[in-house]
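> Next input, structure requested:
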Amino acid sequence: MRVELVANVASGSVGRDGPERAEAILAEHGVEANVHAPGGGELEPCLSEALSRKPDVLFVLAGDGTARAAAEMAGPDGPMVAPLPGGTMNMLPRALYGERAWPEALKACLTHGEERMISGGEVAGRLFFVAAILGSPALWAEAREAARSGRADLAIMRAQRALRRAFSSRLRYVLDGRPKAKAEALTLMCPLVSTALDADERALEAAALDPTNALDIFRLGVKTVTGAWRDDPSVSVGRCRVGRAWAGGRIPAILDGEPVRLDDHVSIRFRPKAFRALALKDDAP
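Next up is the predicted model:
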């Protein structure tokens, strides 16, 4: 079995000794692997090089952005990808491995792993495998990233900008040929995580969020905590295979936890075969 492992030691919960610990766990299970610990700015070239070796599986121990990039680069015809939880939010790792820390997730993959084709979504040519948020609420993620990097001044500035944009720049969209609509934000969830979709559903769950004031936002926030957000009057839920969205300027977005800026007009589509994951069997402890 040919195994490559790429670890970002500067990410979230990996730790400086992460590569050595991962290599030891692999060795305990009789697996020899090429373990890489690239420096800043070298992650994507390292992923590309690891994939070029045509391994049976690529383990990625890093944050959400690197996990998403690795799955996108591998695609449905590439090797299996196992995104271990090495970041802060760990959206894709949690969807695949639950709340396991990365050493336990790695061990479970080695003892109870199986191949699974994962579907996903595509916005403006960029893939996501958990969820995407389009619209002004995504600006809060930019404030979060600034705070995480220790830039309190930049975090405050971005939070103020997010407040100014709230309720002032609505998103227009069309999904599956239905009539044009508008909302404050459009959320797209993949079958991997949506509780409203079966795992083999060939569509995204699309939820349009259109609160009109602070009270609506508070009520929606409470219902999100309780899991009843779909029943809120400011939310419209449906399915989406293809669509498009547009706004008066560049669209802020979050793809699998990572903030991005998109053009003012974007296409949306469901990808039934996005990448091959090393997931866990149902009887995994």
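> alpha carbons only for contacts and neighbour counts from here, please
Noted.
> can you pull out the helices in the stretch 151-285 of the chain?
152-165, 214-226 (DSSP state H, counting those that start in this stretch).
> These: which one's closest to E44?
helix 152-165 (26.3 Å; CA to CA).
> So which bits of the closest one are buried?
Within helix 152-165, the residues that count as buried by 16 or more other CA atoms under 10 Å are 154-155, 158-159, 162, 165.
> so which of those residues comes closest to K107?
Looking across the buried residues of helix 152-165 and measuring by CA to CA, the closest to K107 is A155, at 37.4 Å.
> Need the nearest residue in space to that closest one, chain neighbours excluded.
Ranked by CA to CA, 6 or more residues apart in numbering and with sequence neighbours excluded, the top spatial neighbour of A155 is A143, at 4.4 Å.
> For the host helix or strand of that neighbour, name the packing helices and strands.
Assigned by DSSP states H and E, A143 falls within helix 139-148. Helices and strands touching helix 139-148, as assessed by 3 or more CA pairs under 8 Å, 6 or more residues apart in numbering; DSSP states H and E, comprise helix 152-165, strand 251-255, strand 258-262.
> Following up with a second sequence; could you model it the same way so I can compare the two?
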Amino acid sequence: MTTVAVVAHAGKSFGGGLGELRRVLDDAGFPEPLWYEVAKSRQAPKCARQAMADGADVLFVWGGDGTVQRCIDAVAGTGAVVALLPAGTANLLATNLGIPQDIGEAVEIGLHGDRRSLDTGTVNGERFTVMAGAGLDALMIKDADAGLKDRFGRAAYLWTGARNLKASPVRATVTVEGRRFHKGNVTCVLVGNVKDVFGGIEVFDGSRPDDGLLEIGIVTAKSLRQWVRTLGRVVLGRTERSPFVVTTRGKKMRVRFDRPIAYELDGGVRKATKDLRIKVRPKSITVCVPGPGFPAQAG
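Next up is the predicted model:
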């Protein structure tokens, strides 16, 4: 019989909350799943590893992209099967894969949906599934962490993004597959594993989470006017036409800055560094996705 485990960020919720999740699992024939609740996403990896050691066949992760990222970082490459329960602010991986914000439907997908092997990326050895970024992207997320996301949801990112538009550029050298791709001032470096990295906006057109490649975008816009032009092109799906953006794709990348700056993985900010070593890990995690009977948005 299938052994089901739940790793839940207790501070996140959707639908009827964790009580409804227990009822849905009970109705589906799993009255006593392995159950682990955490107060912070950084506590989730230990629980995810314990769930696998305890024999979990399907690992349900309740939380946002940060909780999902930490769980996948812990169990990728072990044969784990991860099911997403999108209880966070952005839920970008769930959105890209067509996972609905309905507890019953999300559980159904976890128990009976298709299994899809996805790529992960690594930055300095730590995995991500959606995106990684440095510069304005990381500043925006860092400022939004201070309680704003809980109060204002996605609007918090708009507010903190606007406040950081005048952030000073940083000089960077970017190599892709060992060849120089860019050298000069940048205001944002963004690496993506999926098309949609900003909630409904397809930044990296044509990107797939199982194509064995990562996308990278370098933004050089520095004034408010330049940023407005750049974001306008992005919203219209014309990122490649912006004079302040260059993009490419590859399996291995490196970004070296002239001073330490913070970076983020799937919405979680990490300590400042001068060096980002980025690699793709092809088909390194299995995730439950909608089968033919579900409306799918998977890229």
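> TM between them?
Scored against TM-score structural alignment, normalised by the length of the first structure, the superposed chains reach a TM-score of 0.85; 276 aligned residues with a CA RMSD of 2.7 Å.
> I'd like to know which of the helices and strands packed on helix 139-148 of the first structure is closest to P272 of the first structure.
Nearest of those (CA to CA): strand 251-255, 17.4 Å.
> got the contact list for that closest one?
127-128, 131-136, 138-139, 141, 259-265 (CA atoms under 8 Å, 6 or more residues apart in numbering).
> Then stretch 214-222 of the second structure?
So stretch 214-222 of the second structure is contacted by 121, 165-169, 185-193, 204, 207, 227, 230, 244-251, 279-280 (CA under 8 Å, 6+ apart).
> Pretty sure A48 of the second structure sits against D73.
No. Using CA atoms under 8 Å as the test, A48 of the second structure is too far from D73 to be in contact (9.6 Å).
> Of the two, give the one with the bigger neighbour count.
Using other CA atoms under 10 Å, the more surrounded residue of A48 of the second structure and D73 is A48, with 28 against 21.
> how about that one, secondary structure?
Recorded secondary structure, A48 of the second structure: helix (DSSP: H, G, I helix; E, B strand; the rest coil).
> Distance of it relative to Q226 of the second structure?
43 Å (CA to CA, to the nearest Å).
> With K274 of the second structure instead?
26 Å.
> Neighbours of A199 of the first structure, how many?
Neighbours of A199 of the first structure using other CA under 10 Å come to 14.
> in the stretch 1-150 of the second structure, which spans are helices?
Under DSSP H, counting those that start in this stretch, the stretch 1-150 of the second structure gives helices at 17-27, 44-53, 65-75, 92-97, 103-112, 136-144, 148-152.
> Buried deepest among those, which one?
helix 65-75 (a mean of 25; mean count of other CA atoms under 10 Å).
> Report the mean deviation for that helix after fitting onto the first structure.
Following the fit onto the first structure, the mean deviation recorded for helix 65-75 of the second structure is 1.1 Å by mean CA distance after the TM-score superposition for the first structure.
> Between helix 44-53 and that helix, find me the angle.
50 degrees (axes from the mean of the first three to the mean of the last three CA atoms, to 10 degrees).
> OK, contacts around the residue nearest the centre of the first structure?
The residue lying closest to the centre of the first structure (CA atoms, centre = their mean) is D256, at 1.9 Å. Neighbouring residues of D256 of the first structure by CA under 8 Å, 6+ apart: 64-65, 68, 91-92, 128-132.
> mind putting the helices of the stretch 151-285 of the first structure in a markdown table, distance to G78 of the first structure included?
Below are the helices of the stretch 151-285 of the first structure laid out as a markdown table (distance: least, CA to CA, whole Å):
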| stretch | distance to G78 of the first structure |
| --- | --- |
| helix 152-165 | 38 |
| helix 214-226 | 36 |
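> Nearest to L51 of the first structure, out of those helices?
helix 152-165 (35.8 Å).
> Quick check: the residue nearest to S236 of the first structure when sequence neighbours are not counted vs R170 of the first structure, distance?
In space, and not counting its chain neighbours, S236 of the first structure is closest to A208: 5.1 Å by CA to CA, 6+ apart. Between A208 of the first structure and R170 of the first structure the distance is 11 Å, computed by CA to CA.
> what about G86 of the first structure, how many neighbours?
28.
> What of T175 of the second structure?
17.
> so what's T286 of the second structure closest to, chain neighbours aside?
S117 is the one closest to T286 of the second structure (CA to CA, 6+ apart), at 4.3 Å.
> OK, contacts around that neighbour?
Taking CA under 8 Å, 6+ apart as the test, what S117 of the second structure contacts is 210, 283-287.
> Residue in the second structure paired with E205 of the first structure?
Alignment note (TM-score structural alignment): E205 of the first structure maps to E215 of the second structure.
> ok, for its match, nearest residue in space, not its chain neighbours?
R249 is the one closest to E215 of the second structure (CA to CA, 6+ apart), at 4.3 Å.
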